[in-house]
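Enquirer: Sequence and predicted structure are below.
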Amino acid sequence: MANAFTDLLAQKGTLMADGATGTNLFNMGLMSGDAPEMWNTDEPKKIIALYKFAVDSGSDLFLTNSFGANASRLKLHGAEKRVHELSRVAAELGREVADRADRKVLVAGSVGPTGEIMEPVGPLTHALAVEMFHETADGLKAGGADIGWLETISAPEEYRAAAEGFALAGLDWCGTMSFDTAGRTMMGMTSEAMVEMVHGLDNAPMAYGANCGTGASDLLRTVLGFAAKNGQLPIIAKGNAGIPKYHEGHIHYDGTPELMGQYAVMARNCGASIIGGCCGTMPEHLVAMRAALDETPKGDAPTLEEIVEVLGPFSSASDGTDGEGPVRAPRRGRRR
């Protein structure tokens, strides 16, 4: 089905997404423990500046500041009744920035995990999860988002619930999972299992892929896993800007702009057609990624050895598709 996303992808062949939300907002003064979504109404100029970082750096789409805009997460801040409002305003601010750009730029409504564990492991029912995702998606659609953008999901059950929520809202969507446990998500999903899942959904995403995780090398190995399944949907790669380091009370990512430019080109060669950055990715990284994608012809898929040589070692010997690797207990962190 044609929409703004598929039209722009068909026109350009490769789309560059944006960088980090949390990293940039922390640099603007957001305090640890605060809800970034509250800034949509409290600090709208800063959210507009965040969006402009991506547009001015060459991104073809950017994500809205609505990652944690669901009833479960906002309840921690006494704002569970403001889900629709904060989602809508996040998209409205994005629409304002995109419509002023000198080229076509898409507003992707960010939707993160609920922060709860779904049945049968945890207490969150499928029906309630669908309701939460629907409320967020409906707010994003009301605010003018071109597409919804599910990200940092670990559980297949939650991914499926989000697909239903987007369907109820009538909002086309893309969706990524985070593979950070020996090539698997924290709930044990492998890259090949994700391909099978997304292609079997009644309301399939416009594109699927991986974001966040442990580092650019691991993420590209996951993208190679997606591509090996020869699915019919476009693949997304949104890797972190290197590895996080704790320094003087703050988390810093060690990926240089040059490294992220190399990552972007390798991600395209691995089979991704929507490429961006996640945690730690700043405007200077995006500028380098844009230049690298524009100036470097597409090449052959890299070998695992070539990925390691350029981007550094993998965090585990296995990518999870061979049945090896642990499955650790889930956590409830917020992406940075």
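Expert: Arrived safely. Predicted, not measured: the structure shown is a model, and the values here were computed from it. Numbering: from 1, shown residues only.

Enquirer: contacts, neighbours, all on C-alpha from now
Expert: Noted.

Enquirer: Could you look up the SS state of the closest residue to Ile235 other than its chain neighbours?
Expert: In space, Ile235 comes closest to Ala272 once its chain neighbours are excluded; the distance is 4.6 Å by CA to CA, 6 or more residues apart in numbering. State at Ala272, reduced to three classes by DSSP: H, G, I helix; E, B strand; the rest coil: coil.

Enquirer: what sits against Ala272?
Expert: 223, 234-237 (CA atoms under 8 Å, 6 or more residues apart in numbering).

Enquirer: Then Ile307?
Expert: 217, 220, 266.

Enquirer: for Trp173, same thing?
Expert: Applying CA under 8 Å, 6+ apart, we find Trp173 in contact with 147-150, 166, 205-207.

Enquirer: Any figure for the gap between the residue lying closest to it once chain neighbours are set aside and Glu192?
Expert: Leaving out its chain neighbours, the residue that sits closest to Trp173 by CA to CA, 6+ apart is Gly148, at 4.3 Å. Distance of Gly148 to Glu192, computed by CA to CA, to the nearest Å: 23 Å.

Enquirer: take the one below as the second:
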Amino acid sequence: MKPDLRTALTLRPMVGDGAMATYLYQLGLPVGVSFEEFNLLKPDVIADVHRRYAAAGAEVIETNTYSAQYHKLSKYGLEKKTEKINAAGVTIARKAVGDTAYVVGSIGAVRGGKGKNVRTATVKRDFEEQIGALLGAGVDGLLLETFFDLEELSLALSVIRKKSDISVICQFAVEDAHRTSDGTPLPEAFRRLKGEGADIIGFNCRSGPNGILRAVESIPRDIGVPLSVFPNAGIPDYVDGQVVYSATPEYFASSAIRFADAGARLIGGCCGTTPEHIAAIAGALKTYSPQTGGAIATATPVAVEIAADPTVIAEPPVTGEPSIVDLVRERHTVIVELDPPRDLDITKFMAGAQALKEAKADALTMADNSLAVTRMSNMALAALLKERVGIRPLAHIACRDRNLIGTQTHMMGFDALGIDHVLAVTGDPAKFGDLPGSSSVYDLTSFEIIRMIKQLNEGVAFSGKPLKQKAKFIVGAAFNPNVKHLDKAVQRLERKIAAGADYVMTQPVYDPELIVRIADMTKHLSIPIFLGIFPLASGRNAEYLHNEVPGIQLSDEVRSRMAGLEGTAGRAEGVKIAEELLDVAMTHFNGIYLMTPFMAYEMTVSLTKYVRSRSAQLTSSN
């Protein structure tokens, strides 16, 4: 007879299951519906997912009840079926896996995102109803997952403890590796939950293995509570209308060992993970022995054809300043990316901008809430750069956050401020950022936003109406060459050029041979390319970028050179590798796009100076 779940979790690292909702999406089921209702409508589909995870090696199976609460089900008119949906979730899982795995009832936060203003009394009522249904159906334990705030998690735990002594797993979703979303230091939160009766505490969602490992490492071992980890399969990307994840099963296998060494006793997966990821975890843990000293879219809009109109359209003001495109056709030109701050302090950002100007960077580029994480407006910072630093700003424009109205308004504001260099990007899905309750708009694709911005240069609004004056935007297109079929990526880039792109900025490249291939396969293009170089800050940073961030692939040689390096040594080797890549890139491309890691602008200042020095050498040798 197997031990109860509480005992089993203290004996050895156990394997949890993977994602339900994102896996159903991968299997072709629609979004925008209640996946929990499938317990009633498609029980065979849910049972099949459970069986696949169990066959992959999962020892703990979660019920398909994460959002099966009155408040959340009411969105779909299902609130009166709350108890029935939860009970069915337990029955389906139990029949699917039998005694081969423990069945735990999945319970998500009622608050969070758009639900933050739900009254405490309502939250408590919803927890009582769901918990009662899951306990009545005979679960082996309860899993409180993806909670942002300590108080709500504590409330749910208290409801359970008033009803039962069943095993309880508590999991936070955190952006900061040191505190919960309500500002509570993680060690303090863990100690409190342990005192209130949690059997195992950990993290899930919001981050891939790298981010969750950082959070795990902030928990002192002396707290004395087993840890659980269910990371996402890296950062999601939005490709051709599909959400895809980049972290491989092999990466999850190696991460599982690191988690186990850090004290994790339940290791599974969250968004983007599949039975293949769980099989990799199970395989890695099968022969595990602790390491000595281990520490812990909507309809697609089309640009309006420009009709003849008698209204006089004035030409834009002439500044006489050469554009980035003008400069790069004459000499090596450097664009440096500097991330807008996530808080209200711009001191370090402005210091970095000043240092980069003094290093003779040609432009500073700022993302538009990259990775769907809220940052300061790049429009405001662009205006400050022009006014206080006197360097050209280049702002990214994401399709994610603004509808057609908002996008045109945004562009009109840029024009009024004299900010005329932009980069059009799709933008990472909002549900995976720090405000998961927000919506991803995607009224426009990256192709359409390029075409419609260029339409403003004709003095014509998105609606087709005249604007009395022409804008003068220089529009960039993003290009990811880190793909299996580079020829198809180039064809996609050709479509962006046909839409009106004036220049190209690539994702970072870490392979000299790939740089040469890119040059060869794009030599027929009519617009300049700025090749991306992202200096690595540490070995862990290298593995995170390679395994979790969409569009970035490191060569085996680079990963080997960075392995184990941290701090000053890591940054020094990262700069050295970047210089070697620049030696190759500068013989093929005049455009260089440097990205600053973790606001360590000293690294990109050094590389900017290197480009200037190397450019002088190449010029004199010719």
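Expert: In hand now; what should we look at? Just so it is clear, the model here is predicted, and its values are computed rather than measured.

Enquirer: Tell me the gap between the helix or strand harbouring Glu192 of structure 1 and the middle of its chain.
Expert: In this assignment (DSSP states H and E), Glu192 of structure 1 forms part of helix 191-199. Relative to its parent chain, helix 191-199 of structure 1 has a centroid offset of 17 Å by CA atoms, centre = their mean, to the nearest Å.

Enquirer: what stretch of structure 2 lies opposite it in the alignment?
Expert: Mapping helix 191-199 of structure 1 onto structure 2 (TM-score structural alignment) gives residues 186-194.

Enquirer: Which of the residues in the matching stretch are classified as buried?
Expert: Neighbour-count burial for stretch 186-194 of structure 2, counted by 16 or more other CA atoms under 10 Å, picks out 186-187, 189-191, 193-194.

Enquirer: Return the member of those nearest to Cys271 of structure 2.
Expert: Nearest to Cys271 of structure 2 out of those is Leu186 (CA to CA; 22.4 Å).

Enquirer: so that closest one touches Ile219, yeah?
Expert: Yes. With contact defined as CA atoms under 8 Å, Leu186 of structure 2 reaches Ile219; the gap is 6.8 Å.

Enquirer: What lines up with Ala96 of structure 2 in structure 1?
Expert: The equivalent of Ala96 of structure 2 in structure 1 is Val97 (alignment by TM-score structural alignment).

Enquirer: thinking again about what came up before, top of the contacts of Ala272 of structure 1 by neighbour count?
Expert: In terms of neighbour count, Ala237 stands highest of the contacts of Ala272 of structure 1 at 31 neighbours, by other CA atoms under 10 Å.

Enquirer: Does the helix or strand hosting Ser606 of structure 2 pack against any helices or strands, and if so which?
Expert: Element membership of Ser606 of structure 2 [criterion: DSSP H and E] is helix 601-621. Applying 3 or more CA pairs under 8 Å, 6 or more residues apart in numbering; DSSP states H and E, we find helix 601-621 of structure 2 packed against strand 333-337, helix 347-358, helix 567-585, strand 591-595.

Enquirer: circling back to that earlier point, trace the residue nearest to Ile235 of structure 1 over to structure 2, please.
Expert: Taking TM-score structural alignment, Ala272 of structure 1 has Ala264 as its aligned residue in structure 2.

Enquirer: separation between its match and Asn232 of structure 2?
Expert: Taking CA to CA, one finds Ala264 of structure 2 at 16 Å from Asn232 of structure 2.

Enquirer: Export the helices and strands packed on helix 601-621 of structure 2 to JSON lines and append columns for mean neighbour count and distance to Thr604 of structure 2.
Expert: As requested, those are exported to JSON lines (neighbours: other CA atoms under 10 Å; distance: least, CA to CA, whole Å):
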{"stretch": "strand 333-337", "mean neighbour count": "26", "distance to Thr604 of structure 2": "7"}
{"stretch": "helix 347-358", "mean neighbour count": "18", "distance to Thr604 of structure 2": "8"}
{"stretch": "helix 567-585", "mean neighbour count": "18", "distance to Thr604 of structure 2": "8"}
{"stretch": "strand 591-595", "mean neighbour count": "25", "distance to Thr604 of structure 2": "7"}
